[in-house]
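Participant: Quick one, what's the 3D model for this:
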Amino acid sequence: MSELLGQPVEAAAGLSVRGAEAVDQAAAASTRTAVTMAGVPGQLAAKDPTLWGPEAEAEARVRLGWVDTHTRSRELLPQLAELTSELADLDHVVLCGMGGSSLAPEVIARTLGRPLTILDTTDPGQVRAALADRLERTVVVVASKSGSTVETDSQRRAYWQAFLDAGMSEAEAGRHFVIVTDPGSPLAATAAEMGAFTVLADPNVGGRFSALTAFGLVPTALAGVEVTELLDQAEAFAGSLASERDNPALALGAALGAAATAGRDKVTLISDGGGIDGLGDWAEQLIAESTGKSGIGILPVVVESPTSPGVTGKDILTISYGGALTAGELNDGEATSGGTPDVAVNGPLGAQFLAWEYAVAVAGVVLGIDAFNQPNVTESKENTNKILASGAPTEQPSFTEGAIEVYAPPGVPNDLAGALRWLVDGIHGDGYLAIMAYLDRGADADAARLRPALAEAVGPPVTFGWAPRFLHSTGQYHKGGPQVGSFLQITGTVDVDLPVPGKPYSFGELQAAQAAGDRQALADRKRPLLRLHLTDRSAGVAQLLEAAGALPKRR
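Facilitator: Next up, the predicted model:
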C-alpha cells in the first residue's frame, strides 16, 4: 500500500482517510469543492433537512438525529448499568433483530471480542439451534424500530414459548427479555404485556443509522462491551463534521459521490486487518439502502480478503477499512488483487460509525436522492404476506441434477453448468450478480464460498447475501437501484420445521414465502433469475461449489 502512503491524509480524532483526494481530482469537476461551496458540511452538522431536496425534506426532518445521537445516548448509561447488574446471571445474550437492529451490534461485539448470538433469520434450523443453546441462562434482546418486523416478532414468539415449555412462569419468562424499540411502537405495548424490560430508542434516527443508539448499545452492553468508549470516540470525531478542511467524513463522502457520478458506482469493502471485524457488512446496508433508489445508487460489495476475486474493476471504487492505525500510519499488509485500494479509512469504531453515516448522507446529496427512505423494502414484505395468506404458488423444477432442483426460465440449458453459464453470460456492461441464500448461516456456512468462486468466473461485481437479512439491506438496491442485476436464489429443503407460536404458519413456511415474495418482486422487473433448491443442503452446497469452480472465466 506504499502508493497510498504518499497521498494526502485527512484526519480528525484518530480517524484518517487516504486516497479520497485523488478520487475526487480524477473526476471532471471536484465534488469536494462543489459540496463545500454549497455549504454542505455546516448544514449537515446542523441537521438541515433541506439538503436532499424538497421531496425528501419531511423524511430528513425526522431522521437526522444520528448526527448527535451519541450525546443523547449517554442518558442510557445508568439504565444499561442497572440492566447489566439485574441480569448478571443471564450470561448468554441473544439479539433478535434485522438490518440496522443487528448489524451494528454484531460489528461491535466481534471487534471487541464479546460473545453475542445474532438471530436474524427465519431458517428453522438456525432458530432451533439458538433455542437449544443455554436457554436457562439466556437473555433475549428483541430489537425493532417499527415493532412490526415479522422475523423479529416470530423469533420473540419462539423464545417466549421455549421459556414456558422449559417450565418458567410468564413472570419468569418476561425477565429473560429486553425490548428495544421506538416510543409508541406496537412492540412497546407487547413488552408491557410480557413484563419485559424496555429500553426506548432515539425516534429521530433511522434503523441503518442507529449504531450509537439503544439498538447498538443495549445488546453489546449486556454482552460486556464498555459502550461509553464508543460514545467518546464519536463525540471526539463529531467536532470535525462542520469543517470544510480536516474533515475525513466529508472526504469519504465526496469520494463516494465523485466516483459514482463518474461511472464507478460499485464499492468493494475490504478489511485491512487493522482490528475492526465485520464493518463491511454494516456499511453494506448503510450504502445500499441509503443510495439504491430512483434507478440510481452505489452497490456495495463485501469481499473476504484483499486478494479475493472481484475486488477491483473499471466501475469499482475499492475501499479498505481498519481500526488499529493512526492518522500518520498505514499498514503495509497484503495488497488487493488489483494492487492498492483507492481509499483507506482507519480509526476507532465509534468514529467509523459516525464517519460512514455522514459520508453516505453527503453521497446522497451528490446523487440527488433521499438518503433516509427505503421505498422498495416493503415490496417483498407485502408479497410475503400475500403468499402466507393465500399459499405459495405450485412450481415444478425445470430439471433436477444430483441434490439440486433447478428452476429456470424456458430456453435455459438442462444442466447445472449450462444454467449457471446462462446466468453469467447474461450480465452485461455495468451489471452485477447477486447471490441470495435462504439457508442456515451456521450449518450452511460454506455457501458463502460461492461469492469468490463465481467472481472468479464472472468478472463483474458479485455480491452474497444471507436471507432474509439482505432484504433489509441490499434488497432495497436490487429493486430501487439501477436495473442491471442478475440474481441467483438458493433455497433448501427443511428437514425439521418449527412452528411460529400463535401464527398459522411455521418458520419454514415463512422462509419459503419470503423467497417466493422476493422472486416475484424481481420477476416483476424482468430481471434474470435462477433458483436452485437444495434437496440435501450439505451435498447441494458442495455440488454447487464444484460447478461454480468449473465455470470457464469470461473474457
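Participant: from here on, contacts and neighbour counts on C-alpha atoms
Facilitator: OK.
Participant: How much space separates A513 from S85?
Facilitator: Per Cα to Cα, to the nearest Å, A513 is found 41 Å from S85.
Participant: ah, wrong one, I meant V141
Facilitator: From V141 over to S85 (counting by Cα to Cα), the distance is 16 Å.
Participant: And these two? Which one has more around it.
Facilitator: The neighbour comparison of V141 against S85 (other Cα atoms under 10 Å) goes to V141, with 26 against 11.
Participant: for that one, helix, strand, or coil?
Facilitator: Here V141 is recorded as strand under DSSP: H, G, I helix; E, B strand; the rest coil.
Participant: quick one: contacts for it?
Facilitator: V93, V94, L95, C96, F177, V178, I179, V180, V218, P219 (Cα atoms under 8 Å, 6 or more residues apart in numbering).
Participant: Closest to R74 out of these?
Facilitator: V218 (12.0 Å; Cα to Cα).
Participant: So the closest residue to that closest one other than its chain neighbours, which state does it fall into?
Facilitator: With Cα to Cα, 6 or more residues apart in numbering as the criterion, V218 has its nearest non-adjacent residue at 6.7 Å, and that residue is L80. Classification of L80 by three-state DSSP places it in helix.
Participant: for I270, same thing?
Facilitator: strand.
Participant: I figured it hits S305, correct?
Facilitator: Yes: here I270 reaches S305: they are 6.3 Å apart, a contact under Cα atoms under 8 Å.
Participant: quick one more, to check against the first:
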Amino acid sequence: MSFRISVSGAAAEAVRTAVPTLVDDLVASSITALDPALWGTEAEEEASRRLGWTESVSVSRPLVADILALRDTLRAAGVTRIALAGMGGSSLAPEVITRTAGVPLTVLDSTDPGQVLAALNDGLEATALVVSSKSGSTVETDSQRRVFERAFRAAGIDPAERIIVVTDPGSPLEASARAAGYRVFTADPTVGGRYSALTAFGLVPSGLAGVDIAELLDEADAISLALAVDSPENPGLVLGAAIAAARPLRDKLALLADGTHIVGLPDWIEQLVAESTGKQGTGLLPVVLEQAAPELSANLPDLQLVRLVDDAGREIFGAHGDEIRVSGTLGAQFLVWEYATVVAGRLLGINPFDQPDVESAKIASRGLLDSRPEPEPAAFISDGIEVRGTPHVIGAASDLASAVDALLEELGPDGYVAVQAYVNRLDLPELAEVRDLLAGLSKRPVTFGWGPRFLHSTGQFHKGGPATGVFLQILAVPAEDLDIPERPFTFGELIQAQASGDASVLADHGRPVLTLTLTQPAANISTLFAALR
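Facilitator: Down below sits the predicted model:
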C-alpha cells in the first residue's frame, strides 16, 4: 500500500470514538467535494477559496511536461545547479522532495547575509534561480531575487535566461516577472501555501533539480480514492482523529523519523499542522525530535508520539505502547497529512485555512525597517553575548545562566519552549543542539526553528495557539552585511527587524522572551552551551 497507519493507546481510543462520527457526517467525501461548510459558518468564506489542494494531482499533471522541457533547455545551456528562493510552504516541500530523491537543490530560505552570500557565490555561472512566492510580495523572496538579478548581470548573464518564477496568477510578482521576460509558472490560487506541495510550488524547483515529479504525483494519486471514501479505514480520518480527538487533548505532537526513507518530512509536517491549527487559543504543536531526544523518555501526558517508519519487508506493522505509526510513499504522505490536518481543524473547531497572526510579525518588522530606531540597549553583556528580554525574564537575571533559568521559571506544567535561531545555519549548524539541552533542563517539549523561515509556519501557533510558550531568540552579528538593490535596508538590518518585530509581538501577547545576540558567533557558542548545561 502507498500509506499505512497504526495507532495504540490514547490515539487508538481517539480513533475509536471520533472516526465513526466523521464517517456518519460524510466528512471525507465532503472534503473531496469541496464543501466549505465543514468548518463552520465563520470559516466558510475562507474555506470556499482554499480546497483546491484536493485536486492537485489532476491539476498539476499538465505542468510536468513543461517543467521537464525547461529542465532540458537549462541543462543544454550549461545550468547544473538549481537554487530556490522561497519561504515556508514554498521551500519546505521542495526541500523534502529533493533530499528524499537524493537530488541537489540550494534552498535559500533566510535573510541572514552570510547565508545569502553563500548561495550567491556557489557556482553562479551554472545556476538557475527559482523565485517562489504565492503572494508575490514576500519581502524575503523579493530581496533574494534582487541580489541574484544584480549578480547575474555582473557576471554577464541575462537574468531572463536564469530566473524562473512561481506565483499565483494576478500577483504583483507575476506582472513584474512577465515584464522582465522571466519564465513564469502560475499555481492554483485556491491552494494555500502550506498545502501546495503537489502544486507548481513543490514541482517546479524539484523537477528542474532532477526529481521524477510524475512519480511523485502517481504516489499521491494512489491514495486519493482511499481518502475520498467515507470509511473507518480512511487514513486521513484515522490520522486526523488520532492527532486531534484524544480527551484530554495531547496538543504536543512529537514527530520522530525512525527509519523512514523520506528525508526531512517532520519539518514539512510541522509547518502544515502548526500554522493550520494554532489559533483561537488552541492547536497542535509539532515537536521535531531525534532518536535520543529527552522528551521520548519523559512520559509527558500532553505529548503524542508520531513515529515515521518504513514497513517494506516487515511482517508486522503496528504501533506499540502509546503512539501513532505511519509509513508511506512521499506523495501519499503529503496528501494524507493535508487531509488529516483539515480533519483535525474540524475536530478542534477552528478554521484550518487562515493564519490571522502571521501578518502581525510582518507588520512589526516593516515598521522597524521604515523607522529604523536605534537598537534597544542590552540589559547586560555576558562573555560577548548581549542579553535582552521581557521584564519578568530579564529583571530576575544577572548573568547568562540566570537569564535562562528565569525564562524557564515562566514555563507552566503544560508549556513548551521555542528556540528561534536567526543565524546563518550553514555556519552554525551546531546551534540545533540547544534544543536537546533545553529539553533536558526544562523537562518539557522544546521546538527549534531557523529564523526567519519559522515565521511562515510555527509563528502562527506562537501567537494564536495556547498561551503556554516561552521563547528563546538567538541572534548573531554577521561577519559581513549585504545591501539589497533599490531597498533602503540591508539583509543584516532585515533579519534584525524580523527578530525584533516578532519579539515585540510575542511580548504584546504576554509571552516571555529572552533574546541572546552572539557578537562573535563562533566564540560565543561554547559560552552559550556552558550556560545551558
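Participant: Let me see the TM-score of these two.
Facilitator: Their TM-score after superposition, calculated using TM-score structural alignment, normalised by the length of the second structure, is reported as 0.96; 525 aligned residues with a Cα RMSD of 1.7 Å.
Participant: circling back: more crowded one of I270 and S305 of the first structure?
Facilitator: I270 (26 against 18).
Participant: Would you mind finding the match for the more buried one in the second structure?
Facilitator: The alignment partner of I270 of the first structure in the second structure, by TM-score structural alignment, is L256.
Participant: Ok, G429 of the first structure next?
Facilitator: G429 of the first structure maps onto P413 in the second structure, by TM-score structural alignment.
Participant: How about the secondary structure of its match?
Facilitator: P413 of the second structure ends up coil, using three-state DSSP.
Participant: separation between it and N121 of the second structure?
Facilitator: 47 Å.
Participant: And P352 of the second structure, by the same measure?
Facilitator: P352 of the second structure is 40 Å from N121 of the second structure, where distance means Cα to Cα.
Participant: Please say which position in the second structure L439 of the first structure maps to.
Facilitator: Per TM-score structural alignment, L439 of the first structure is aligned with V423.
Participant: actually D123 of the first structure, not the one I wrote
Facilitator: Matched to the second structure by TM-score structural alignment, D123 of the first structure sits across from D112.
Participant: Count the residues that sit near the match of L439 of the first structure.
Facilitator: By other Cα under 10 Å, 28 other residues sit near V423 of the second structure.
Participant: Please name the residues that touch it.
Facilitator: D112, W450, G451, I474, L475, A476.
Participant: which of the residues you listed tops the neighbour count?
Facilitator: Counting by other Cα under 10 Å, top hit in the contacts of V423 of the second structure: D112 with 29 neighbours.
Participant: what's the closest non-adjacent residue to that residue?
Facilitator: Nearest one to D112 of the second structure, counting by Cα to Cα, 6+ apart, is N424 at 5.7 Å.
Participant: Is it correct that that neighbour falls within a helix?
Facilitator: No: using three-state DSSP, the assignment for N424 of the second structure is coil, not a helix.
Participant: residue contacts, it?
Facilitator: So N424 of the second structure contacts S110, D112, P113, G114, Q115 (Cα under 8 Å, 6+ apart).
Participant: Could you do L431 of the second structure as well?
Facilitator: By Cα under 8 Å, 6+ apart, the contact list for L431 of the second structure reads A421, I525.
Participant: separation between it and Q473 of the second structure?
Facilitator: Between L431 of the second structure and Q473 of the second structure the computed distance is 12 Å (Cα to Cα).
Participant: Now do the shared contacts for these two.
Facilitator: Jointly contacting L431 of the second structure and Q473 under the rule Cα under 8 Å, 6+ apart are A421.
Participant: Most neighbours of all the contacts of V141 of the first structure, which one?
Facilitator: Neighbours here mean other Cα under 10 Å. Within those, the largest count is held by P219, at 33 neighbours.
Participant: And what about the alignment partner in the first structure of V23 of the second structure, helix, strand or coil?
Facilitator: V23 of the second structure maps onto T36 in the first structure when the alignment is built from TM-score structural alignment. Under three-state DSSP, the three-state class of T36 of the first structure is helix.
Participant: and the closest residue to T36 of the first structure other than its chain neighbours, how many neighbours?
Facilitator: Using Cα to Cα, 6+ apart and skipping the chain neighbours, the partner closest in space to T36 of the first structure is E244 (6.2 Å). If you count neighbours by other Cα under 10 Å, E244 of the first structure ends up with 19.
Participant: Same question for Q333 of the second structure.
Facilitator: 22.
Participant: Can you check my assumption that it lies in a strand?
Facilitator: No: counting by three-state DSSP, Q333 of the second structure falls outside a strand, being helix.
Participant: For the spatially most central residue of the second structure, give its distance to V288 of the second structure.
Facilitator: Nearest to the mean C-alpha position of the second structure, counting by Cα atoms, centre = their mean, stands Q271 at 3.5 Å. As judged by Cα to Cα, Q271 of the second structure and V288 of the second structure stand 11 Å apart.
Participant: again, but for V343 of the second structure
Facilitator: 21 Å.
Participant: go on, G384 of the second structure?
Facilitator: Noted for G384 of the second structure: a distance of 30 Å to V288 of the second structure, by Cα to Cα.
Participant: Looking at those two, which is more packed in?
Facilitator: V288 (24 against 16).
Participant: quick one, what contacts that one?
Facilitator: V288 of the second structure neighbours (Cα under 8 Å, 6+ apart): A254, L255, L256, P266, D267, E270, T447, F448.
Participant: And A201 of the first structure, by the same measure?
Facilitator: A201 of the first structure is in contact with K145, V180, T181, D182, P183, T213, A214, F215, counting by Cα under 8 Å, 6+ apart.
Participant: Please list the members of the residues you listed that lie in helices.
Facilitator: A214, F215 (DSSP state H).
Participant: Where neighbours are concerned, which of the contacts of A201 of the first structure has the most?
Facilitator: Counting by other Cα under 10 Å, top hit in those: F215 with 33 neighbours.
Participant: what ranges do the helices span in the stretch 301-450 of the second structure?
Facilitator: All helices of the stretch 301-450 of the second structure, identified by DSSP state H, counting those that start in this stretch, fall at 330-348, 358-371, 391-394, 400-409, 434-442.
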